[in-house]
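The following block contains a protein sequence and its predicted model.
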Amino acid sequence: MTRAGDVEGLRLGEVEAFLGIPYAAAPVGPLRWRPPAPVAPWTGVRAATQYGPSAWQAVMPEGFGPWTREYVVQDEVSEDCLYLNVWTPATRAAGPCPVLVWIHGGAFCQGSGSVPIYEGRALAAQGVVVVTLNYRLGVLGFLSHPALSQEDPAQGGGNFGLQDQLAALRWIQDNIAAFGGNPGAVTLAGQSAGALSVHMLVASPRARGLFHRAIAQSGPPTLAPIRNRAEAEADGCAFVDSLQAATPDALRSWPVAALTRTLAPGPRFMPMVDGVLLPAWPPQRSPQHLGSDVPMLVGQTADENSGLDPAYAGDDGTALDALLQRQAGSAAPALAEAYRQACAGDTGAAYHAASRDAWLAALWDWASQRLGHTHSPVYAYHFDHAPPGPETQRYGAFHTAEVPYVMSTLHAAPDRGYSSDDHALSALASRYWLNFVRTGNPNSPGMPPWPALDDRVPRMLRIAPDPTVEPMLSAACRQIVDHQQRAPTLVTLLS
């Protein structure tokens, strides 16, 4: 029983699944570019046996680059997309279960809670309630315009996709107990754009009390150049003008395909600093906006940019120099020489090391500031295992590679040929994540210890078949951190 009406799901062995539950009204017609509205109650029993439509987006169901079918949207897309999915243990424990809420990635223009690697069945079988959700994307989720701000000054206008995420968190507070979940033990988690969403909600005063722990995978704030309101509204005005419309209101009746047909592929409309939901960015630059003081688990993969950067690990020395110039400014020539020497003159290996260190530096830049102003621990990881599959040597531990391991969804890609070592690593990684969801600490007896970050001697867990605790920062990393702290709005390849 939900507050809007009864739902009937599926029994899947040890787990019950309730799919495609609406958590807000369909954001269509007059509700386009407005805050999420309440769901209209229904009578009778609503079937919750299949996923709801994913947010409107361009789809590539066969995948691209290292992201094979299990990483991408496979189902219907629609502007009517505000649905979530719940997996819960079929046999209730003595008390309510902790809750894991997963926010999908996709550069705020792609993705869905129904992507196969996010399925919550395996984790729910181990005693947690798993929720995945959709939110508005692209121009439908993040168009900014002065007219929209005037319509809704209380919310600040825009950031509709973030407002959707908040609405889903409120739905969880109101309803998750009926599914066996504990609304007082909610972990907010996400990867890539989902991780940035987590950081934004951690920083948001509107989200306080809606979650109690947070996981942000591959989304350090200093690598994301989020625009301010003036910049976002100027771009929104240019878009509306390009369609020869006077205001966004004139576009609310347009078919969604006509509205989006002129947009180039890739991200353009993203969250903005609106001063209300998101008061500042990056959050660590403004201690008064650090937000919820909750335990956090954060990290990255070893080859984040392998599928994103065409120059990644190539032998082009000018590309390495340009990368380091962006990362380290005046320190770039000395760093380039140091990387080349450390890699025995192998430019590709030097590029790989510099790219990895830029992500680590960004992660530490955020974490060191947070540790100085909050009381809760931060746990950092480095996922250093290349999954089997197409062009494994080229892509390595690519962006998103860790997700099926921690979600225990290797079964979503039988063609990849996962080995017993892969399954053992997945069991270990998911156990760390489950421990954190349950207690705010990834450790438990019998596991390789994972220390919390210490701002004096920062160490992280290298997650691999032979997990080890390693220093987080090399000397080169520290120089990159120094530059990032002087130039906090870096250009990123996250998209």
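Everything's here; your move.

Please make it C-alpha for all contacts and neighbour counts, starting now.
OK.

can you tell me which residue is nearest the centre of this structure?
In the chain, the residue lying closest to the centroid (C-alpha atoms, centre = their mean) is Gly194, at 1.7 Å.

Mind telling me what element it is part of?
Following DSSP states H and E, one finds Gly194 within helix 193-203.

Same question for Gly161.
helix 160-175.

That helix - contacts with which helices or strands?
On a contact count with 3 or more C-alpha pairs under 8 Å, 6 or more residues apart in numbering; DSSP states H and E, helix 160-175 meets helix 138-142, strand 181-191.

Please tabulate those in CSV, including the columns distance to Leu31.
Converted to CSV, these look like this (distance: least, C-alpha to C-alpha, whole Å):
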stretch, distance to Leu31
helix 138-142, 11
strand 181-191, 27
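
now the top helix by length along the chain, how far from the centre of its chain.
Identified as the longest helix of the chain according to DSSP state H is helix 347-371. The chain centroid and the centroid of helix 347-371 are separated by 18 Å, computed with C-alpha atoms, centre = their mean, to the nearest Å.

Comparison target, given below:
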Amino acid sequence: MKLFVFAALLAVPLVPATAIAQTKTAPATDLTRNRVQTANGPLEGATAASGIHEFKGVPFAAPPIGGLRWREPQPVKNWTTVRSAKQFGPRAMQLPLFGDMNFRSDGVSEDCLYLNVWTPAKTGREKLPVLVYFYGGGFVAGDGSEPRYDGESMARRGIVAVTVNYRLGVFGFLAHPELTKESPHHASGNYGFLDQSAALRWVQQNIAAFGGDPKQVTIAGESAGSMSVSAQMASPLSKALFARAIGESGSMLNTSFGPVPLAEAEQTGVAFATSLGAGSLAALRALPAQQLLEATGKPGTARFAPTLDGYFFTKMPTATFVASEQARVPLLVGWNSQEMGYQALLGQDQPTVANYTKTLQKLYGDQAAAAQKAYPATTDAEVEQAATDLAGDRFIAYSTWKWAEMQQQTGGQPVYRYLYARPRPAMTPEMGNATAGLAGGVVKQAADAPKAPPAKGAVHSAEIEYALGNLSTNKVYAWTPDDRQVSNTLQTYFANFIKTGNPNGAGLPTWPQASSGQVLRIDVKTQAEPDKTRPRYLFMEQQRSR
């Protein structure tokens, strides 16, 4: 693209995030013809065999390309003729990192700010509860078209379901001094979070036309998506845009994933630009998107983390929760029984007491005895579970616990906590030589690589298909009647919570609030149990404060 075109794009005025939702409200719509009038223009979707109406590839912000690369999302240009909404839009720029990700999207592109809606409504006057789901993938991968997030099953339960795309990696989280300078908010980074916030404003403005109730919006997500939910709860830009929240394995509270101070993030951005020979922001914006993407995959390239930018995050998320300044909404939150394997802690070493003790001493020094007390293992047979617990807590469970703990203390609303413990079943025979990756951290394995031992617990991301009623979309595993039972139980809890803010309902084991000291263990036999893990997380708290 010629330089004068870039100069013209750079001259596009920046609109504050609060302005992306226009004042005009979309009128009620007759959905029987799959026609919806949004605030930006008319859409035509399709009807699934189940009768659910589907609207895919709906733009909620202008394409963040050219001069809009690394700017907060801008308003969509209105259209007057009917726009087809029958195909998923492109997914955000990303490398093929995770073996469990399957996409139905229209390729990869910077032009990625699209969302998808599934609704059972017949008119725009039904005021149904709404689920907005953010995908996981470590803020470097993922897409709203992934079958495991499909909204049809939730829609069949009387919920308007929405999946949202947001920018990833260098496109979603680059900070740079020149970006900070040009921003009216003196902020840079967090564009992926700002995309999510813009989508929530779109939902507030438009979801009634799809039969949804903007006053009954639940935001949810897993892994990076769960971190995103906690981020939106902490941000003053978003905390009034939803009524309930669900977090599955991940939060922005007390995590090593950020946010990092703006000055630090800016220097990371400068170093990245320098490595590409881009001495200015204009030169960086002029580089092809594919070149930027490929550069992020080179060894030694820094991770682009969420940033304490003073705009999306006005303070560290934990501090926001301590001050009771977060979204004061009911929270359903939990994690899985095997978020990480013991190998993440012990490496190639065998799970023996000697190796475990050596690892604890390396990690915790003079606190190794305290670690051993919190994660006890006195025999070789106990080491595997203790190391698995510690690895999972260090990875993601502790930060999720911290979120639940703080919302319980300062959120003024009920918190419901779960431990998901159902291991996946065996793979189907045709998939026996394939390896299923994890949404938060396992790269797809070659077919001839050594196979990892079968999981004894529920691995990271394993609950997604169960919770959203999408077991049938995953052909890797040989699902059993027990799996379908667990899925029905978990999805029913989720649906009840989305509708009322309380997961309990007829035919379900009672799920007490976390304030009772109990946690719901979800498996073939689902039941509330006393929380015996608190000493582990208090140990983590102590280490955090050292």
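All right, it came through fine. In this text the structure is predicted, and so the values were computed from the model without any measurement.

Out of the helices and strands packed on helix 160-175 of the first structure, which gets nearest to Gly158 of the first structure?
The closest of these to Gly158 of the first structure is helix 138-142. By C-alpha to C-alpha, the value is 5.7 Å.

What does Pro288 of the second structure correspond to in the first structure?
Mapped onto the first structure by TM-score structural alignment, Pro288 of the second structure lines up with Pro255.

what's around that match, how many residues?
Each residue near Pro255 of the first structure was counted by other C-alpha atoms under 10 Å, and the total is 12.

Same check on the one 10 residues further on?
The tally of other residues near Pro265 of the first structure (other C-alpha under 10 Å) stands at 9.

What of Leu323 of the first structure?
The number of residues packed near Leu323 of the first structure is 20, by other C-alpha under 10 Å.

Now do the contacts for it.
354-355 (C-alpha atoms under 8 Å, 6 or more residues apart in numbering).

Please name the nearest non-neighbouring residue to Thr473 of the second structure.
Pro147 (5.8 Å; C-alpha to C-alpha, 6 or more residues apart in numbering).

Which residue of the first structure sits opposite the one you found in the alignment?
So, by TM-score structural alignment, Pro147 of the second structure is matched to Pro116.

again with Gly247 of the second structure
Checking with TM-score structural alignment, Gly247 of the second structure has Ala216 as its match.

and what of Trp202 of the second structure?
Using TM-score structural alignment, Trp202 of the second structure pairs with Trp171 in the first structure.

my read: its match touches Pro22, true?
No - contact between Trp171 of the first structure and Pro22 fails when scored by C-alpha atoms under 8 Å: they sit 9.6 Å apart.

These two: who's more crowded?
Pro22 (23 against 19).

Once you drop chain neighbours, what's closest to the corresponding residue of the second structure for that one?
Matched by TM-score structural alignment, Pro22 of the first structure corresponds to Pro59 in the second structure. Leaving aside its chain neighbours, Pro59 of the second structure sits nearest to Tyr114 (4.4 Å; criterion: C-alpha to C-alpha, 6+ apart).

from memory that neighbour sits against Arg167, does it?
No - the pair Tyr114 of the second structure / Arg167 is not scored as a contact, 10.6 Å apart, by C-alpha under 8 Å.

rewinding a little: now the helix holding Gly161 of the first structure on the second structure. Mean distance?
Following the fit onto the second structure, the mean deviation recorded for helix 160-175 of the first structure is 0.6 Å by mean C-alpha distance after the TM-score superposition for the first structure.

Show me which parts of that helix are buried, residue by residue.
For helix 160-175 of the first structure, the neighbour count (16 or more other C-alpha atoms under 10 Å) marks 160-173, 175 as buried.

got the angle between it and helix 193-203?
If you take axes from the mean of the first three to the mean of the last three C-alpha atoms, to 10 degrees, helix 160-175 of the first structure sits at 70 degrees to helix 193-203.

which residues sit against helix 160-175 of the first structure?
So helix 160-175 of the first structure is contacted by 2-3, 23-24, 33-36, 82, 84, 133, 135-137, 140-142, 183, 197, 206-207, 210-211, 271 (C-alpha under 8 Å, 6+ apart).

That'll do, ta.
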